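build me a model from this:
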Amino acid sequence: MFHRGLWNEGKKQSRQLALLAGAGVAAGGAAVAQAYVFARLVDGVFLKSLGVGQLRHWIYGLIAIMVARAAITWIIETVGSRLALAVKTDLRRRLLTHLAALGPVHGGAERTGELANLLGEGMESLDAFFARYLPQLAVTVAVPLLVLAVVAPIDGVAAIIMLATAPLIPIMMALIGRWAGELHQKRWQVLSSLSGHFLDVLKGLTTLKLFGRSREQADIIFAYSEEFRRTTMGVLRIAFLSSLTLELLSTISIALVAVTVGLKLLYAGIGFGEAFFILLLAPEFYLPFRLLGGHFHAGAAAVAAAGRIFDLLAQPVPEGAYGTLPLAAGKGITVELSAVSFCYPGRDRQALMDVSFTIPAGKRVALVGPSGAGKTTVVNLLLGFAAPARGAVRVNGQDIKSVCREDWLRNVSYIPQFPHIFAGTVADNIRQGGRGSQAKVVAAAEAAEAHAFISRLPRGYDTLIGEGGLALSGGEAQRIAIARAFYRQAAFIILDEATSGLDPRTEKAVRTGLDRLLAGRTALIIAHRLTTVYSADLIVVLTEGMVAEQGRHEELVVKEGVYSRLVGAYRGTA
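The predicted structure is shown next:
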């Protein structure tokens, strides 16, 4: 069983690999030494009638070797576990970093449930490869070679039998392994699909209930589960078949060695001590192969998961949207899009084509247009989730590609239409990893009109919210998001329509917080309801990825262009 990616990961931990190799050699030496000492003891007691006093040093030697073998086994298991932990930690960190680098634009097509399963159970399955299969492989290489080196000078025929029968076991493992590998791959794919679909069902349970489709989805999950059961049972059947085959081959091989040695013993071709020594070594010769076969299928499961892990790591990270230069100082933040074009991966139609407009420092610019016009793409470019294919995004006169990521994002706050509430306390959600005082958190919440409802929560700012905690209403979540922006004190605000779907009273509270937040700051407002853009300093109208027109509300209405038609359509349905 070979997987280039896993072997390369193992080679990075060269110290542990060297220890495993050394321990494997030591295990072989200890096995040979134990068989030799035990053969001498039996020969001395039963054939030479030696007393305990004469055999004392052999008894002590046997005890010491047995202790040494136990210690070597412990070392192999410990080093293997540490190797597995080091590889899993490094791979998990790299995969998370890579997914973050891909961002929501290039990595957004991946199913959340599948990724969660991959980072959890998928990573843990690698433990079998590095903690059990790889250490046993080291022992399997070392022990048979040492046994052959010792047996060959004593009995060449027995050594030839061992050498001839030993390859049969790896060959059989390879033949069965190819079949098992396909089943392990299928099993992993079914499990990933089941995890992804199950999470989708949980997230959309309300919709499924409303449309009466929950029972149908339960049947689909049951079908996935049944398929997973069938593939798992198929893997187990192969594992049992493999074990039976290995045991049968080992038993027949040991029997052949025993017959050969017995015949030589009968016809005085070899002494009892040497014959018994070889008979003790024969099982030691085949035992590593049998144990390797037992760990083979656990390793195959790791290889199946590793395929998906390394496929994700191989996905090219998009062209860097940031550089290393500090953000140029200025009176506020000025953002300019200059002839920007962008196309999403795997799509023929461009999302943006030669888009140009400026967001002056301290001004509010509204971005409007029908669905699919490119509004979200503009946000993705400003947040660095993607880089323009052509043109440039400039901040205070600098191309954003040259600006340090931390410098730029420190000046940006994004308030989405449906803000995410993380599992944790209210204060943690407002801080978002910051280290400010509780007073700063409270001040941010007060400015966002959130302090009143937070104070009514069971434990105030220490109340657990998000997954596993208290659920917040849409308006409460929006005010938490606004409080985050106040806490950051960012100079540039990107606001995706934050008041849609709220009742009038909650909308008023949210708008009060937003007006307070946007005062004196540069803001880009993604508008879905045109009532929110009438007072903007500039309105940019997008249609089919292009700027159709831009200006103030009064100017655009009289032009009777795209914006005028949008206003008319909105008033007709309002």
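
please make it C-alpha for all contacts and neighbour counts, starting now.
Fine.

helices and strands around whichever helix or strand Leu241 is part of, which ones?
Using DSSP states H and E, Leu241 sits in helix 214-266. Judged by 3 or more CA pairs under 8 Å, 6 or more residues apart in numbering; DSSP states H and E, helix 214-266 is in contact with helix 156-165, helix 168-203, helix 272-314.

tell me which of those helices is the most buried.
helix 272-314 (a mean of 21; mean count of other CA atoms under 10 Å).

starting at the chain centroid, how far to that one?
Distance, stretch centre to chain centre, for helix 272-314: 28 Å (CA atoms, centre = their mean, to the nearest Å).

centroid-nearest residue for the protein?
Compute the mean C-alpha point of the chain, and by CA atoms, centre = their mean the closest residue is Leu119, 3.3 Å away.

this one as well, want them side by side:
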Amino acid sequence: MKQVQQNSSWKLLIQLIKETKPPRLLISIAMVLSLLTTIAGLAIPLLTSKLIDEGSLQSLDGRNLGGIAAAFLIQAAAGAVSVYLLARVGQHVIASLRNRLWNKLLVLPVSYYDSHQTGDTVSRMTNDTGVIKNLITEHLVGFITGVISIIGTIGVLFILDWPLTLVMFSVIPLSLLILIPIGRKMVKVSRGLQDETAGFSANLTRVLAEIRLVKASNAETMEYNRGRIGINKLFTLGIKEGVIQAILSPLISSIIIVILVLIIGYGGIRVSSGEMTAGELAAFFIYLFQIIMPITSIASFFTQFQKTMGATEKIMGILSLEIEELEDGIQKFDTNQPLTLQELTFSYPSSDPILKSVSFSVQPNSVTAIVGPSGSGKTTLFSLLERFYSPDTGRIKLGELSINDLSLKSWRSQIGYVSQESPIYAGTIRENICYGVHGQDKELTEAAKMAYADIFIQELPDKYDTEVGERGIKLSGGQRQRIAIARALLRKPNILMLDEATSSLDSKSEIVVQDALQNLMKGRTTLVIAHRLSTVIDADQIVFLEKGMVTGRGTHNELVNTHELYREFAERQLRVPDG
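Down below sits the predicted model:
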């Protein structure tokens, strides 16, 4: 079973590398140069043995010395170039892999991010690709040249003196019986360390991203204890890895000493009997080190390879996921048509239905307000309209077309979305307003003025080039909302969705933002989620959602007269205090 998994892992890695289309010419040149490096390395001990056997400085052969110098030069030059070329190939593979993975992450549906922590996904992009990069750029070169060197060296040793070679290799079967179980244990610990590191990284990302919540909740001690558990697990696994290395290193050293003793003892006997020369015995020692060094590289390769298998499986898991096809579907369509929701039912995985047979129509260039208690499915409804999710049953139509038949990119380009806490990115005000569109300065300024954002922007030292800080922390809530409205205006959407866009603002900011929203709503089909009925009583249509179902629909006056819960909402929120 393990062998099948190993073969499958090899195939996965090879498939992953093939899909990055590595430059074959560079690989071929690198392989030829690696072979040349090995041949030059194999020639050096033979030439050295002749020098030793010549016995005196006076009898030194200039051609022999020149041959050694040339072999060293070829080995160094060819080795350097081959290592550079293989490293370049490795960097190409990793750059291509990261490009594929980044492209994939951007077109995965929102449902993927609902079920995966951001830190874990970031770990796939950085840590896991880094593990593969290390295998290719650092260990693969040593593995390839090491294998070629060992095969060539063993061949030369058998030609040089096969009895001594057999004695030397008699230690290997016994060594493998000891080393293989230890190696398997190292693999298990390495994979555990890799998984634990990814989990620890995900936890760090989560905590540091919400550091203000941590501090406001006095949760420093709690998060420290959680982090300490992760650190202790990493410490324990690191100690286990250290113990295995502590056993492995002296064991390998002992095996090398045993081999040296065998060569010195048995080789000395063969030199004494005249069956081999002193120069050949010296060559044997040099060849021995030409085997030992590559074996170390090969062992490192297999240790890294085991780490890479876990990383490969996780990356392939992401690359095999279904994506949002942004361009497929109808590219051009008329948005000046009714938007109809027909019997929509939707539930998140492993949860009860959030929406149940929701049906209503939105007329073009009208305002439809969606109200109801918290948890009734209002924001989920907006997510279905954005096509972040697909309904379990039912459909949404624009005129006679299902919105699923429309190009996702074209459909979303028609929508302007302003939420309760519109996302602001670290960067300048200009970059935030122009995010996703290419607005000219004139259009940018007009959008900012209509959003009443230009007022405070002009008072800032760097105006539109002012840095807003991570998640817009340097701006007030009202300023962030006005930038979000300017962003929506710059998109020039035909359909507008406002998700409680003023609920978190103070009364002064709310007045300014409401004025900006009025500018944004002109001539557009608008859907508004609002807890405050004062903001939607003039809507053309109010839809009341209750426990995922539409329980009322009409104007404000109609619902006050016909819908008991809406009437309670209205009386509670709109009642004028007695003077």
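
quick revisit: tell me the mean distance between the helix holding Leu241 of the first structure and the second structure once they are aligned.
On superposition with the second structure, the mean distance recorded for helix 214-266 of the first structure (mean CA distance after the TM-score superposition for the first structure) is 2.9 Å.

would you turn the helices and strands packed on helix 214-266 of the first structure into TSV with distance to Arg410 of the first structure?
Output for those, formatted as TSV (distance: least, CA to CA, whole Å):
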stretch	distance to Arg410 of the first structure
helix 156-165	67
helix 168-203	32
helix 272-314	28
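
closest one to Glu507 of the first structure among those helices?
Glu507 of the first structure lies closest to helix 168-203 among those, at 25.6 Å (CA to CA).

could you name the helices and strands sitting against that closest one?
Helix 168-203 of the first structure packs on helix 112-117, helix 214-266, helix 272-314, going by 3+ CA pairs under 8 Å, 6+ apart.

now do the next helix or strand after that helix: everything it contacts.
Going down the chain from helix 168-203 of the first structure, the next helix or strand is helix 205-210, by DSSP H and E. Contacts to helix 205-210 of the first structure, defined as CA atoms under 8 Å, 6 or more residues apart in numbering, come from residues Val201, Ser214.

go through helix 205-210 of the first structure and flag the buried ones.
Under the neighbour-count criterion of 16 or more other CA atoms under 10 Å, helix 205-210 of the first structure has Leu208 buried.

and it, how far from the second structure on average?
Mean deviation for helix 205-210 of the first structure: 3.6 Å (mean CA distance after the TM-score superposition for the first structure).

picking up where we left off before, so which of the helices and strands packed on helix 168-203 of the first structure comes closest to Val42 of the first structure?
Among those, the nearest to Val42 of the first structure by CA to CA is helix 272-314 (8.0 Å).

could you give the angle of the closest one to helix 168-203?
If you take axes from the mean of the first three to the mean of the last three CA atoms, to 10 degrees, helix 272-314 of the first structure sits at 30 degrees to helix 168-203.

which elements pack onto helix 272-314 of the first structure?
The helices and strands touching helix 272-314 of the first structure, judged by 3+ CA pairs under 8 Å, 6+ apart, are helix 4-12, helix 14-42, helix 52-106, helix 123-128, helix 134-154, helix 168-203, helix 214-266.

let's go with 6 Å and repeat that
helix 14-42, helix 123-128, helix 134-154, helix 168-203, helix 214-266 (3 or more CA pairs under 6 Å, 6 or more residues apart in numbering; DSSP states H and E).

for Val105 of the first structure, which of these is the nearest?
Set against Val105 of the first structure and scored by CA to CA, those come closest in helix 168-203, at 19.0 Å.

relative orientation of that closest one and helix 214-266 in degrees?
Using the same axes, to 10 degrees, helix 168-203 of the first structure lies at 160 degrees relative to helix 214-266.

which element is Tyr487 of the first structure on?
helix 474-488.

same for that helix, what does it pack against?
Using 3+ CA pairs under 6 Å, 6+ apart: helix 474-488 of the first structure touches helix 438-447.

circling back to that earlier point, tilt between the helix holding Leu241 of the first structure and helix 156-165?
Using the same axes, to 10 degrees: helix 214-266 of the first structure against helix 156-165 is 160 degrees.

leaving out chain neighbours, which residue sits closest to Phe486 of the first structure?
Excluding its sequence neighbours, the residue lying closest to Phe486 of the first structure (CA to CA, 6 or more residues apart in numbering) is Ala444, at 5.1 Å.

actually Ala239 of the first structure, not the one I wrote
Nearest residue to Ala239 of the first structure, sequence neighbours excluded (CA to CA, 6+ apart): His297, at 6.6 Å.

now the helices for the stretch 451-579 of the second structure?
With DSSP state H, counting those that start in this stretch applied, the stretch 451-579 of the second structure shows helices at 454-457, 477-491, 507-521, 556-562, 564-574, listed in chain order.

all set, thanks.
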